[in-house]
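Enquirer: can't give you the sequence, but here's the structure:
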């Protein structure tokens, strides 16, 4: 059992802890204020539920799964519960409403902050085509200045652009989308993206192992460390698990961008851009400030979304519930998830 819980206790240690308890001690009173959340028995396969007495700050039960019926059965066995702190998912909320209608449901702060950050990241991802165009070099790209990885993307972009021109030409001649798909061998959804101008990215990005290490990487670069191998060794000493190639490619691109005077933002991921606009806005490098300036001019909708995020954080930290209605009215113009907040108004945020 201890191995399954990932607890580094031997059988002897477990027995000593159990024997150390005082059998004559008065058992604690039943929990009135509980927190419930899921945890992984095996990530991606099976999950359980953990129940915590928030007044005593002790785990009081582990449920074998996170199914609604399991939670309902536990709550019915504990009718004294008055407050339930949970995430904003529908599972635990529905179970609490059915089995403990007398209990007040509270959305915990961590999940609220996480939901807000996820909503802002989704807004950034929806604007990535515009962001890549805005952050791309203003002049023509010189293939000789590209790294090996960028050269592969560049060659693929030239092939995509030739196909895009063919699709646009056929559509301009009045050829139906279905016929264009048969002629070019491209799916109809891709053809619609081409005609909407959503498939002209030269450099496409994916989540990188360096995303979580941008702050120490920028700090080392600003301190004068400009060699990829040395940067990799310093990051590895701090726990970085990525390869030398990833860091060397980053250093090569950074040197190239500084030499040519580029912002260096065309190859950034959505998560990196979101972080540069929020947590790194006041503490980032000069390059971060330059990227933010380009974003503010090119995509003002993201500035409105960031303002909504900042006001939400301020509201949560102030614990002033009178600021909730004005925030919903303001954020409804920029944030699609505000409808979920309205539905969940019964939850005490």
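Expert: All right, it came through fine. Computed from a predicted model, the values in this text were never measured in an experiment.

Enquirer: going forward, measure contacts between C-alpha atoms and count neighbours the same way
Expert: Noted.

Enquirer: what about the helices in the stretch 101-250 of the chain?
Expert: Secondary structure of the stretch 101-250 of the chain (DSSP state H, counting those that start in this stretch): helices located at 109-126, 128-135, 148-172, 177-184, 188-195, 214-222, 228-237, 244-260.

Enquirer: between the second one and helix 109-126, how many degrees?
Expert: When you say that, I think you mean helix 128-135. 70 degrees (axes from the mean of the first three to the mean of the last three C-alpha atoms, to 10 degrees).

Enquirer: circling back: looking at the helices of the stretch 101-250 of the chain, which is nearest to residue 270?
Expert: helix 109-126 (5.5 Å; C-alpha to C-alpha).

Enquirer: below is an additional structure, to be compared with the one above:
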């Protein structure tokens, strides 16, 4: 049998006896030190006043529970001038005051709870021979998270949002990019809460964020001394979306191509079309040509079916899905596109109410937004403003005509003309149309990272689409600026993009100019928000694993690094 010294739960503890009960669990009887130190006068005392007993849960033996029955002495202070008469000696290396388990068991409870959560941690602890309830595990987690503010201040942080419920409610995560760990979890996504948090941490020097204007404003108000850094991934993501929208104007995916220039010019409403405002003329051209091309594709599908081709063969030749082909063959004329059911997230859901308010003279966007909010509107203010902007433009045709005659008119006319500079391009390998999504992804990808098939697609797109060739030239220049770490070249790129005649690329460049300092810092500095994005993925996993118990306090405790050094202290 082992010697009693090897069963000791900590320094200064003497084991008196070891026994097992009827259930096979072990009971270790021990006593505390033979003297104590007064916490006030710091004098040793050997005058015992009485005894007290503590039962502590300890590490198991072969899956069986171990209970340490510890007898501790209460001492008299023999120094007459000391105000304290009696005291009990603390045992911080073994257990914290009032604890029901030893410090080494407490560490295991905290580690399992931090990694698995309450109920999974409870099941694991029961199997390991250290039964602990899930509430106790969560209580340890929250207590550990409350001591996280005692760590050294952070200098470089990343801020990003995460969703409690997508498109409904959002929170904020703040990450220390130097130490690569979460600093805090905020329940909401607002300027006020982020500003208050930043003001409590004045040592921050760099704030990395995405393109969200909310966090930019919060950083300006809460940490004016810090440099803001735009996230490079989101910059390229926004560029890809701008390219995708521009390519969507040049040609339709899945075979719904726009008509060539000569077909547009021979339209019977051509004169009326060119007398409209440039933006309205562009929308009308897109609608008219899309309807005509859809009709031509419908007729092509029926012609191929009359030749005896199967739905699969027609789908391979046209690029449509086989189910779409089968559905179209059941109609004699192109079916009308059904409008989706309106939801409270759309201002058109309250169109009757808004129209009446508009007629009554109530045309302030904020007032209308407040009114329909009380009627159940769950969308954004910007979505409502887009609808109201179309109503305002329809009531002032004179202003549109004056704008058409101004300095911006030639550039806008050129934009309308360049939309129809080419037809959609087919993949040389499969013969299918190359969608704008694929074209945009290939446009920002460097030549060295392309596969053989992707290189063929890029070459085909450059030969068949002048728009794509121009966009790829801009995207490669943009990538080169970031790789060279020279932000001085960015202004020239923005000027060229604004005057390129490509409407969505120009819009992207103008937005860059509004946030030019943060974008330049993204080029010059090595920091990015990648670590914050990774922590958000971890947060989503934890949130979904905890089901309905994933409150803000518990999420914060699971995301914060566990404080092992202080787990046994209260």
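Expert: Received it, and whenever you're ready, just let me know what you need. Since we're looking at a predicted model, the values are computed, not measured.

Enquirer: would you give the TM-score for this superposition?
Expert: Scored against TM-score structural alignment, normalised by the length of structure 1, the superposed chains reach a TM-score of 0.58; 257 aligned residues with a C-alpha RMSD of 4.6 Å.

Enquirer: rewinding a little: please identify the most buried of the helices of the stretch 101-250 of structure 1.
Expert: Highest mean neighbour count of the helices of the stretch 101-250 of structure 1: helix 128-135, a mean of 20 (counted as mean count of other C-alpha atoms under 10 Å).

Enquirer: quick check, central residue of structure 1?
Expert: Central residue of structure 1 (C-alpha atoms, centre = their mean): residue 118, 4.9 Å from the mean position.

Enquirer: can I get the helices of the stretch 101-250 of structure 1 in JSON lines including distance to residue 66 of structure 1?
Expert: Listed next are the helices of the stretch 101-250 of structure 1 as JSON lines, based on distance: least, C-alpha to C-alpha, whole Å:
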{"stretch": "helix 109-126", "distance to residue 66 of structure 1": "17"}
{"stretch": "helix 128-135", "distance to residue 66 of structure 1": "36"}
{"stretch": "helix 148-172", "distance to residue 66 of structure 1": "43"}
{"stretch": "helix 177-184", "distance to residue 66 of structure 1": "45"}
{"stretch": "helix 188-195", "distance to residue 66 of structure 1": "37"}
{"stretch": "helix 214-222", "distance to residue 66 of structure 1": "36"}
{"stretch": "helix 228-237", "distance to residue 66 of structure 1": "37"}
{"stretch": "helix 244-260", "distance to residue 66 of structure 1": "39"}
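
Enquirer: what comes up buried for stretch 533-540 of structure 2?
Expert: Within stretch 533-540 of structure 2, the residues scored as buried using 16 or more other C-alpha atoms under 10 Å are 533, 535-536, 539.

Enquirer: typo on my end, stretch 136-151 of structure 2
Expert: 137-138, 140-142, 144-145, 148.

Enquirer: can you check stretch 285-300 of structure 1 too?
Expert: So for stretch 285-300 of structure 1, counting by 16+ other C-alpha under 10 Å, buried means 285, 287-289, 291-292, 295, 299.

Enquirer: what's the helix or strand for the corresponding residue of structure 1 for residue 492 of structure 2?
Expert: Under the alignment (TM-score structural alignment), residue 492 of structure 2 maps onto residue 326 of structure 1. According to DSSP states H and E, residue 326 of structure 1 maps onto helix 324-331.
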